[in-house]
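Enquirer: What would the 3D arrangement of this be:
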Amino acid sequence: MTFSLHIDSTSPQRSTLHLHGRLDAMTFGEFDEAAAPVLHGMAEGGTVVLDLSALVYISSAGLRSIAKIRKSMRARHGHTLLLHPQPQVRKVFDIVKAVPVSEVFSSTEELDQYLDRIQRKIVEGDEDGD
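Expert: Below you'll find the predicted structure:
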């Protein structure tokens, strides 16, 4: 199985990247190259959602790619959120503690509830939103 990426760019504030297949030493470069323009187009405080529902395998190279996205978004005071990780992929994140549990969501509804809470806190005057 190879890797493919589908990108939904709804706005500079929120883009969703759908990862399919294997993100490993053979495919991470393709992912990094395809994700770069999305990251450059993200606004300050934006959110990148990585939909992992079709990602069946991730290696340390894939973890590094996701870490680079997280670092890039943090530099812009933004967020990187993971959606629908397969059990085996989630286990890798759990083992290496690569992503805080608060940034991994099992459903779109759970993600939307989280985003709603963040926005509500900002409107209510808690600028950090966390």
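Enquirer: rest of the way, CA atoms for contacts and neighbours
Expert: Fine.
Enquirer: which parts of the strand or helix carrying residue 90 are buried?
Expert: Under the criterion of DSSP states H and E, residue 90 resides in helix 87-96. Neighbour-count burial for helix 87-96 flags 89-90, 92-93 (criterion: 16 or more other Cα atoms under 10 Å).
Enquirer: and what of stretch 44-64?
Expert: 46-59, 61-63.
Enquirer: how about the strands in this protein?
Expert: 3-11, 14-23, 47-58, 79-83, 104-105 (DSSP state E).
Enquirer: Distance of the residue nearest to the spatial centre of the chain relative to residue 31?
Expert: Nearest to the mean C-alpha position of the chain, by Cα atoms, centre = their mean, lies residue 50 at 3.4 Å. Computed as Cα to Cα, to the nearest Å, the residue 50 to residue 31 distance reads 12 Å.
Enquirer: I'd like the structure of this one too, to check against the first:
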Amino acid sequence: MSLQIRIEPAARGTRRVLLEGRLDTHTYEDLDEALAPLINPRLHLLVLELSGLEYISSAGIRSILKARKALVEHGGKVLVVNPRPHIQHVLDMVKAVPLNDIFASTAEADAYLDALQRRVREGDAGGDAP
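Expert: Take a look at the predicted model:
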């Protein structure tokens, strides 16, 4: 099985990337190539939707870590949404993504993003920035 990657249009410094199939030794380069042009200082949040991911290997995890490291360097963040239980277990074991950046559902991640946007807007209006 291969890896299908769908990148949704940008929205307020956020990109959503949906993955289906296998993220492994044979497909991680496809993800690296797809993410490379997205990762820049204007990208604040990369949301990886993993509900369609069947399998992840250490090469796939390195790909996620590489994206996370690149975003963190300029204050960005990677969120993981809807990982299947066996994928979540692997991510938990290797601590590829902090546990508070993994969401069980898109609705849960959207609520987090809405709260984050509210804090940013309030910070722009003279309140405390996040």
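Enquirer: rewinding a little: let me know whether the residue nearest to the centre of the first structure touches residue 70 as I believe.
Expert: No - using Cα atoms under 8 Å, residue 50 of the first structure is not in contact with residue 70; the gap is 10.5 Å.
Enquirer: Next, show the common contact partners of the two.
Expert: residue 80 (Cα atoms under 8 Å, 6 or more residues apart in numbering).
Enquirer: want to throw the strands of the first structure into a markdown table with distance to residue 111 of the first structure?
Expert: Formatted as a markdown table, those follow (distance: least, Cα to Cα, whole Å):
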| stretch | distance to residue 111 of the first structure |
| --- | --- |
| strand 3-11 | 16 |
| strand 14-23 | 12 |
| strand 47-58 | 9 |
| strand 79-83 | 7 |
| strand 104-105 | 6 |
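Enquirer: Relative to residue 125 of the first structure, which of those strands is closest?
Expert: The minimum distance between residue 125 of the first structure and the strands of the first structure falls on strand 79-83, with 19.0 Å, by Cα to Cα.
Enquirer: Which residue numbers in the second structure does the closest one align to?
Expert: Using TM-score structural alignment, strand 79-83 of the first structure corresponds to residues 77-81 of the second structure.
Enquirer: neighbouring contacts of that stretch?
Expert: Contacts of stretch 77-81 of the second structure (Cα under 8 Å, 6+ apart): 44-51, 67-68, 71, 97, 101-106, 109.
Enquirer: rerun that using 6 Å as the cut-off
Expert: 45-49, 68, 71, 101-103, 105 (Cα atoms under 6 Å, 6 or more residues apart in numbering).
Enquirer: ok, now stretch 83-98 of the second structure?
Expert: 50-51.
Enquirer: Please repeat the previous calculation with a cut-off of 10 Å.
Expert: Contact with stretch 83-98 of the second structure is made by 48-58, 61-66, 68, 77-82, 99, 102-105, as judged by Cα atoms under 10 Å, 6 or more residues apart in numbering.
Enquirer: Same question for stretch 106-118 of the first structure.
Expert: With contact meaning Cα under 10 Å, 6+ apart, stretch 106-118 of the first structure is reached by 47, 49, 51-53, 81-86, 90, 102-105, 119-121, 123-124, 126-130.
Enquirer: Could you identify the buried members of those?
Expert: For these, a burial check counting by 16+ other Cα under 10 Å picks out 47, 49, 51-53, 81-85, 90, 104-105, 119.
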